[in-house]
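A.B. asks: Sequence first, then the predicted structure:
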Amino acid sequence: MPDTDAAALTADLIRCPSVTPEEGGALVVLEQMLTEAGFDCARADRGGVANLFARWGEKGHPRSFGFNGHTDVVPVGDRAAWTKDPFGAQIVDGVMYGRGATDMKSGVAAFAAAAVDFVRDTPPDGAVILAITGDEEGDAVDGTTALLEHMERTGEAMSVCLVGEPTCPDEMGEMMKIGRRGSMTAYFTVTGVQGHSAYPHRAKNPMPAIARLMDRLASHRLDEGSDHFDASTLAVVTIDTGNPANNVIPAQTRATVNIRFNDHHTGAGISDWLRAEADAVAEAFDVRIDMDVKISGESFLTPPGPLPDLVAAAVKAETGRDPVLSTTGGTSDARFVKNHCPVVEFGLVGKTMHQVDECVPVEQIHQLKAIYGRILRDYFA
């Protein structure tokens, strides 16, 4: 039987318009392929989001290699700006174009193809699991978390997990992720008393208070970094008042900050610090400051050891490069998986992800499949 063509599967997935939260047919394509290859498949849909769980091998086997990925994609944006059909999977000069070509339908296709060939050619003593969501690019509330809850309810488990996000900045094989920074956003509302700008003593101006608070937060250095993480960062991303009149002191203003934090902190600890800073400014300016915090994920690390070594060795064998063990970048669904089992990330070069004319060299898809196949062989050897 011929090897499974990861590039052809990538094209099939790209042709499915699966913009979050639409399934678009992508998981149907995967489920049919995996079922025909002997995988037990189940849907773990929740909240209008489609999710697919697939397992080859014994349920609950203590040696189960898992893969986590997503078939949903970000919106196309200005379609007129695309030179190729964003859902056409057109190949020009060896490069495949389409939304999701890099992030991350190619990664899902590469692992699915590698897994199908692996269990057919060298059936392992263990299980191979795919947990594929349609809600990574959105709020991620009903995606990988729903899959993990499905696994807990049904007695399924992964011993280790690989997430297929694009991890390489410029060249295939140069970087893998062994952790991610935590991410949180804080929303501040400062309320004073509206008044005439010619009579400021009759008002309570929230503007100096928000300016002072944002300056205090932005000027504070959270830390100097840690063994595996860069220094934590805080960015003031907006201050909004909406006051068009130059003779009116507004009653209220709002501001938002985004924080990416390392393993020196927790979301709760930073929230406490933000609240204390807001309270101090509120008292100094005699205004009220309300705060709402959304923690997208805590920082985590899979320390150098068996799983990172396994993936790094496979990458080196197939690309000739020793991947940097990195914790840079934004968030990924690995932040959910890390509560279930050890997790690392490795995938394609991500230079065109979310861009107009997103694309991937076809050869890189085949190379990624080879890396994933070697990881599976080495894990079960």
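C.D. replies: Perfect, I can see it now.
A.B. asks: Please count neighbours and contacts with C-alpha atoms only from this point.
C.D. replies: Fine.
A.B. asks: Contacts made by stretch 243-261 with the rest, please.
C.D. replies: 181-198, 200, 203-207, 210, 214, 231-242, 299 (C-alpha atoms under 8 Å, 6 or more residues apart in numbering).
A.B. asks: Recalculate using a threshold of 7 Å.
C.D. replies: Around stretch 243-261, the neighbours that count as contacts under C-alpha atoms under 7 Å, 6 or more residues apart in numbering are 181-197, 205-207, 232-241, 299.
A.B. asks: The structure to be compared is supplied as follows:
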Amino acid sequence: MLDPVALAQSLIRCPSVTPAEAGALDLLQRELEGLGFTCHRLPFDGDGTERVDNLYARIGSTAPHFCFAGHTDVVPVGDAAHWTVDPFAGTIENGTLYGRGANDMKGAIAAFVAAAADYLKDRELQGSISLLITGDEEGVAINGTRKMLDWLKARGEVLDACVVGEPTNPRLFGEMIKIGRRGSLNAEITVIGAQGHVAYPHLSDNPIPRMLKILTALNERKLDDGTDHFDPSNLEVVSIDVGNTAANIIPAAVTARLNIRFNDRHTGASLIDWLREVCEMSGGAYELRPHISGESFLTAPGHLSDLVIHAVHDVTGVMPELSTTGGTSDARFIKDACPVLDFGLVGATMHKVDERASVADIQALTKVYRLVLERFFVK
């Protein structure tokens, strides 16, 4: 059996900080082609963004088609001097694998490749297995999964189910499966006034009071009470900037940035309309620059979630919770192609110094993925 821990170590040793490929996809391609997968490298660029390399690998040509999605890109390590190990060495100490990407999400990719290898070794596949691996999940997410899905659609390839290997467990392996995600909307609001001397306010237009009026109205509105599967939507103001270094000048403009994490009671478009309405009510000139990172979505509990729930329980004895908490993942794009959920390792140290994953958890995740494949293809 292919060793998932050794493969995870090799992937960690590729310093694939977004958008660098750094050999991670080359390594995966060699492993997958050795298992009989047909691999396609899919570099995309444009839209004013950096070029990103991606990998699509498939074995089989018929339905049903099970896809595993993930990303080899990782976030920067920060100050490497704060790490207790080399962040790209793949060090194992006391049963724990250390390194950037250990749980987010090179450990899960390695687990799935090992699970697929074990599943395929003694059988003729009745269907198709694929891996959709991007190098753009931790970046702007423009030249990765979204464009890969467009490429698949143009080829007439249909996915029947997908598991994304994001780290979904807060503390204990097996405790949580993500069956949906909140939407995310970023917005920048600039209120425009007229600069002037503070001693002559009638000759200027101070934009700050109008900005305070806007932010107060936004903050005071309760967006919703949540739903059966989602927490209440939440707006957070993350920055207010004037850029004024003088005490005797009324500024010409003030800019605020905010983020809304929203459930399926809203859409990005409906929230933008609301932001614009509040800005209009304040009076005066303003600019609104919104960006929707992803819409909320839910894969209703059913066949796919049942497969993963029972596989997790059989391997760990834990009955996982179905959740929609946390940030976004590339499942927000895949949900338009097929039922999708996220399940991976414990994410307590993702993006942190000394990111790490339990060796036992990587091995358990391999067993979970192996059971999911076995049961998915049962007629």
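C.D. replies: The structure has been received and is ready for your questions. Bear in mind that the values here come from a model prediction, so they are computed numbers and not experimental data.
A.B. asks: ok, back up a step: point out the ones among the contacts of stretch 243-261 of structure 1 that are inside strands.
C.D. replies: Among those, the ones falling in strands (DSSP state E) are 182-191, 195-196, 233-240.
A.B. asks: Return the members of those residues classed as buried.
C.D. replies: Buried residues within those, counting neighbours by 16 or more other C-alpha atoms under 10 Å: 182-186, 188-191, 195, 233-234, 236, 239.
A.B. asks: of all the residues you listed, which comes closest to residue 293 of structure 1?
C.D. replies: Relative to residue 293 of structure 1, the closest of those is residue 186; by C-alpha to C-alpha it sits at 4.4 Å.
A.B. asks: which residue in structure 1 lines up with residue 19 of structure 2?
C.D. replies: Aligned counterpart of residue 19 of structure 2 in structure 1: residue 21 (TM-score structural alignment).
A.B. asks: Double-check that that match belongs to a strand.
C.D. replies: No - according to DSSP: H, G, I helix; E, B strand; the rest coil, residue 21 of structure 1 belongs to no strand; its state is coil.
A.B. asks: That one and residue 72 of structure 1: what is the separation?
C.D. replies: From residue 21 of structure 1 across to residue 72 of structure 1, the span is 7 Å (C-alpha to C-alpha, to the nearest Å).
A.B. asks: Just give me the residues shared between the contact sets of those two.
C.D. replies: 134-135.
A.B. asks: if we can go back for a sec, the match of residue 19 of structure 2 contacts residue 135, doesn't it?
C.D. replies: Yes - judged on C-alpha atoms under 7 Å, residue 21 of structure 1 makes contact with residue 135 at a distance of 6.1 Å.
A.B. asks: What ranges does the stretch 201-350 of structure 1 have for its strands?
C.D. replies: Shown for the stretch 201-350 of structure 1, the strands assigned by DSSP state E, counting those that start in this stretch span residues 233-240, 248-249, 252-261, 288-297, 300-301, 324-326, 343-345.
A.B. asks: Correction: the previous question concerned the stretch 1-150 of structure 2.
C.D. replies: 38-41, 44-46, 49-52, 55-59, 65-71, 92-93, 96-98, 128-134.
A.B. asks: Nearest to residue 365 of structure 2, out of those?
C.D. replies: Of the strands of the stretch 1-150 of structure 2, nearest to residue 365 of structure 2 by C-alpha to C-alpha is strand 65-71, at 13.2 Å.
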